[in-house]
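Sequence plus predicted model, see below.
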Amino acid sequence: MKAEKVIDVEPVGQVTLVRNERSRYFRLRVKPNGLAHVSMPVLASESKAIDFVRSKSTWIQEQQQKLKTGLTVFEQDSSFRTKFHQLKVVKVRQSKVSNSIGNGIIQINIPEHINHEHPPIQQFIRRTLVEVMRYEAKAYLPNRLQELADKHQFQFEKVFIKHVKSRWGSCSYTNNINLNVHLMRLPDRLTDYVLLHELAHTREKNHSTSFWSLLESVCPNSKQLDKELKNYQVDVF
């Protein structure tokens, strides 16, 4: 029998603790999505698990950094899209990198003499994309969440739009819902899946059989969508 709990441990982010009756020791791995996963004895305390994770924080961060080597290198033929914008990278005759946003285009202007692969240029592009996604998310996600809540008769308190590195969304015990700006680069079916997942948590606070049954009733093929979502990493794009 296994029992899971998700916590945040600085500086490594979200950690899944799994109490496993077969576990005699703490066992740690970093999953492909960059999140730490700890298998622990049933009777071990959460505080000891946290201490264990912190003692391994350097190793965890090294593994997370290795995973980030898969980051996209944005260039002139990149086809990156947010929900409402298309990225366009162009070389220009100017001295500094700049951006312009409008008419559904995120244009990144890179001086002709600068290599677009240079890390500061790539970081500038990512910061621009995050700010655009933040703007889109604030305009779109609360309204879409309310539409889905009304359709399926869910009730929630407040909705917050955040840029976090560990999760697509979360629901508090007081039914406040947090949604990640990175939802704006997912396919619509996966964005809706995350929203419905968090709305289901307003009634079922864990990932029990009852939770999955409820989610399946409002979001058919939810397990398949959950599997598909794992192909995306929250802060690796």
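Thanks, I have the structure now. Residues are numbered from 1 along each chain as shown.

From here on, just use CA atoms for contacts and neighbour counts.
Fine.

Identify, by residue count, the longest helix of this structure.
helix 119-152 (DSSP state H).

From His207, how far out is Asn20?
Remark: distance between Asn20 and His207 (C-alpha to C-alpha, to the nearest Å) = 16 Å.

Which helix or strand contains Asp8?
Here Asp8 is covered by strand 2-9, with elements defined by DSSP states H and E.

Not counting the helix or strand just after that strand itself, show me its contacts.
Under the assignment DSSP H and E, the closest C-terminal helix or strand after strand 2-9 is strand 13-20. The contact list for strand 13-20 (C-alpha atoms under 8 Å, 6 or more residues apart in numbering) reads 1-9, 35-42, 49, 165-167.

ok, second structure coming up, stack it against the first:
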Amino acid sequence: MWFQVGFLFMAKNPERRIEYEGLGEVLFAKHRRARRLSISVRPFKGVRVTVPWRVSFAAAVRFFEEHRSWAAKSCAKMARVEAEQRAAVAELPVIDRAEARRVLVGRLAKLAGMYRFSYNRVFVRNQKTRWGSCSGKNNINLNVNLVRLRQELIDYVLLHELVHTRVKNHSARFWRELDKYVGDAKYLDRCLRDEGIPRVD
């Protein structure tokens, strides 16, 4: 009955969360572009099962149960990665948040002026999983830890979010647009991933 009710309300709530002993909360999320069921385990994000729009949550749960042992092993590896990341962060010098905000907001405004971007509000926070993001209302969120990166990567994140004020996804059009301002955007994205867990959205 639970699966049947969940399916009927799929359009309003395309996500389900189920608690598994030893794994914690597992997110089952519908995605219109997904072609097959898949499982991902990411540091600080937990377990996610991507579900094609026409596949039922009941089928997705059965799929996950068949691969639960793999997910458990991956969670154990991710727990070690998370512990290492926390230890590394604990050893870093404390960031002056007011100064970091001044630097990041100032640089964002300068780049926006250079390339004629416009945005709404800017928030600078200590985030665990993102270097930056841009909302549908063009509010930009920046990770205070950006100030630890080299200038080239700081500018990459800022321009990544500024381009999102015009292109709201990571389509080929988005990457072409970003290339105009940073050169090889995919290369810089890989360099950023080497810096640690946070990502850009």
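Right, received. Where do you want to start? Quick caveat: nothing in here was measured; it's all calculated off a predicted structure.

How close are the two chains, by TM-score?
TM-score of the superposed chains, computed with TM-score structural alignment, normalised by the length of the second structure, equals 0.67; 169 aligned residues with a C-alpha RMSD of 3.9 Å.

now for the strand holding Asp8 of the first structure, which elements pack on it?
In terms of contacts (3 or more C-alpha pairs under 8 Å, 6 or more residues apart in numbering; DSSP states H and E), strand 2-9 of the first structure is packed against strand 13-20, helix 46-55.

again, only this time at 6 Å
strand 13-20 (3 or more C-alpha pairs under 6 Å, 6 or more residues apart in numbering; DSSP states H and E).

coming back round to it: so the helix or strand following the longest helix of the first structure aligns onto which residues of the second structure?
Using DSSP H and E, the helix or strand that follows helix 119-152 of the first structure in sequence is strand 159-162. Aligning strand 159-162 of the first structure against the second structure (TM-score structural alignment) gives residues 122-125.

how about the helices of the second structure, start to end?
According to DSSP H, the helices that the second structure contains are 2-8, 57-66, 68-91, 97-115, 151-164, 172-182, 185-194.

Export those as JSON lines, with columns for distance to Asn141 of the second structure and mean neighbour count.
Below are these laid out as JSON lines (distance: least, C-alpha to C-alpha, whole Å; neighbours: other C-alpha atoms under 10 Å):
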{"stretch": "helix 2-8", "distance to Asn141 of the second structure": "33", "mean neighbour count": "12"}
{"stretch": "helix 57-66", "distance to Asn141 of the second structure": "32", "mean neighbour count": "16"}
{"stretch": "helix 68-91", "distance to Asn141 of the second structure": "20", "mean neighbour count": "14"}
{"stretch": "helix 97-115", "distance to Asn141 of the second structure": "10", "mean neighbour count": "15"}
{"stretch": "helix 151-164", "distance to Asn141 of the second structure": "8", "mean neighbour count": "21"}
{"stretch": "helix 172-182", "distance to Asn141 of the second structure": "18", "mean neighbour count": "15"}
{"stretch": "helix 185-194", "distance to Asn141 of the second structure": "17", "mean neighbour count": "14"}
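
Save those helices as JSON lines, and put in distance to Tyr20 of the second structure too.
Putting those into JSON lines (distance: least, C-alpha to C-alpha, whole Å) gives the following:
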{"stretch": "helix 2-8", "distance to Tyr20 of the second structure": "16"}
{"stretch": "helix 57-66", "distance to Tyr20 of the second structure": "10"}
{"stretch": "helix 68-91", "distance to Tyr20 of the second structure": "10"}
{"stretch": "helix 97-115", "distance to Tyr20 of the second structure": "38"}
{"stretch": "helix 151-164", "distance to Tyr20 of the second structure": "35"}
{"stretch": "helix 172-182", "distance to Tyr20 of the second structure": "37"}
{"stretch": "helix 185-194", "distance to Tyr20 of the second structure": "29"}
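
quick one on the thing from earlier: now, of the contacts of strand 13-20 of the first structure, which are buried?
The neighbour-count test (16 or more other C-alpha atoms under 10 Å) marks 35-42, 49, 165-167 as buried among the contacts of strand 13-20 of the first structure.

ok so, going back, run the angle between the longest helix of the first structure and helix 188-200 for me.
Using axes from the mean of the first three to the mean of the last three C-alpha atoms, to 10 degrees, one finds that helix 119-152 of the first structure and helix 188-200 are set 60 degrees apart in direction.

circling back to that earlier point, mind checking the helices of the second structure for the one nearest to Ile18 of the second structure?
Proximity to Ile18 of the second structure (C-alpha to C-alpha) singles out helix 57-66 among the helices of the second structure, at 9.2 Å.

Identify all contacting residues around the closest one.
By C-alpha atoms under 6 Å, 6 or more residues apart in numbering, the residues outside helix 57-66 of the second structure that reach it are Phe3.

how far does that helix sit from the chain's center?
Centre-to-centre, helix 57-66 of the second structure and its host chain are 24 Å apart (C-alpha atoms, centre = their mean, to the nearest Å).

repeat for stretch 174-183 of the second structure
With C-alpha atoms, centre = their mean, you get 19 Å for stretch 174-183 of the second structure.
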